[in-house]
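Participant: Output the structure for:
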Amino acid sequence: MKAKKSRKRLNQEGRLHNARKWLSQNYPKNLVQAYCKRYGVSEAQAQWDLLELGYRDDVRIQAYESEGVEWEYQVDGYSGEMKVVPKGTPEWELYLL
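Facilitator: Purely as a prediction, here's the structure:
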């Protein structure tokens, strides 16, 4: 029987490449925890990697929901981007996020 290859030994570049394929096929309920478990990295490193892969909104939404904070999308007046923010955030605070 062949032993499974440990994914913990992947460097950051290999981890990001592998994670991009993994996330396109499977979307776990808790991204950060699933990423930590799969690649053996800290939560902070998992968040940075997921942000780099383009999962910024998903990471924020899951963080807000785990803290029990209601969230919404608002348009940033400076950049025109939609941002995930806590509900009731004034427009002048959007550039801080």
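
Participant: drop to CA atoms for contacts and neighbour counts, all remaining ones
Facilitator: Noted.

Participant: OK, contacts around Arg56?
Facilitator: Contacts of Arg56 were listed using Cα atoms under 8 Å, 6 or more residues apart in numbering, and they are Leu50.

Participant: How about Leu50: what's its closest non-neighbour residue?
Facilitator: Arg56 (6.9 Å; Cα to Cα, 6 or more residues apart in numbering).

Participant: Against Trp48, how distant is the one you found?
Facilitator: Arg56 sits at a distance of 9 Å from Trp48 (criterion: Cα to Cα, to the nearest Å).

Participant: Next, the second sequence, to be compared with the first:
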Amino acid sequence: MSIKNIISFDRWLIEQNPNFKTDDTHQNTHNKYTDRSMTTYIRNYLDHPSEDTNLPSSKSRNSPTPEEISQSIENVMKILKNNFQAKKSK
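Facilitator: Got it, this is the predicted structure:
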């Protein structure tokens, strides 16, 4: 998956649920883009587990907790239901 696709998907996720943003302890920067949604953060953390040396000292890259992973899955399931399953039933 290209970085442009991940960025587009990340932005779309935030449009769907603006409350599921990353915080100062869940920061990941790649090619000058910082993940905005926890779902993208988790994906990138698992795919690239090394430390992010580009972060300012006030930010960190903590491992996602099981609760955060579970919440991310629930969020994606709600987005799926709200955007795609509703269209099938019409």
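
Participant: What TM-score do the two superposed chains give?
Facilitator: The TM-score (TM-score structural alignment, normalised by the length of the second structure) is 0.29; 41 aligned residues with a Cα RMSD of 3.6 Å.

Participant: Walking through the first structure, point out its strands one by one.
Facilitator: 71-75, 82-86 (DSSP state E).

Participant: The last one vs strand 71-75, what angle?
Facilitator: Compare the direction of strand 82-86 of the first structure with that of strand 71-75 by axes from the mean of the first three to the mean of the last three Cα atoms, to 10 degrees and you get 140 degrees.

Participant: how about the strands of the first structure, which one is nearest Leu16 of the first structure?
Facilitator: Closest approach to Leu16 of the first structure among the strands of the first structure (Cα to Cα): strand 82-86, 23.7 Å.

Participant: Contacts only, for Thr40 of the second structure.
Facilitator: 6, 10 are the contacts of Thr40 of the second structure under Cα under 8 Å, 6+ apart.

Participant: Which helix or strand contains it?
Facilitator: helix 38-47 (DSSP states H and E).

Participant: quick revisit: just the strands of the first structure: most buried one?
Facilitator: strand 82-86 (a mean of 18; mean count of other Cα atoms under 10 Å).

Participant: Packing partners of that strand?
Facilitator: helix 56-67, strand 71-75 (3 or more Cα pairs under 8 Å, 6 or more residues apart in numbering; DSSP states H and E).

Participant: cutoff 7 Å now
Facilitator: Applying 3 or more Cα pairs under 7 Å, 6 or more residues apart in numbering; DSSP states H and E, one finds that strand 82-86 of the first structure contacts strand 71-75.
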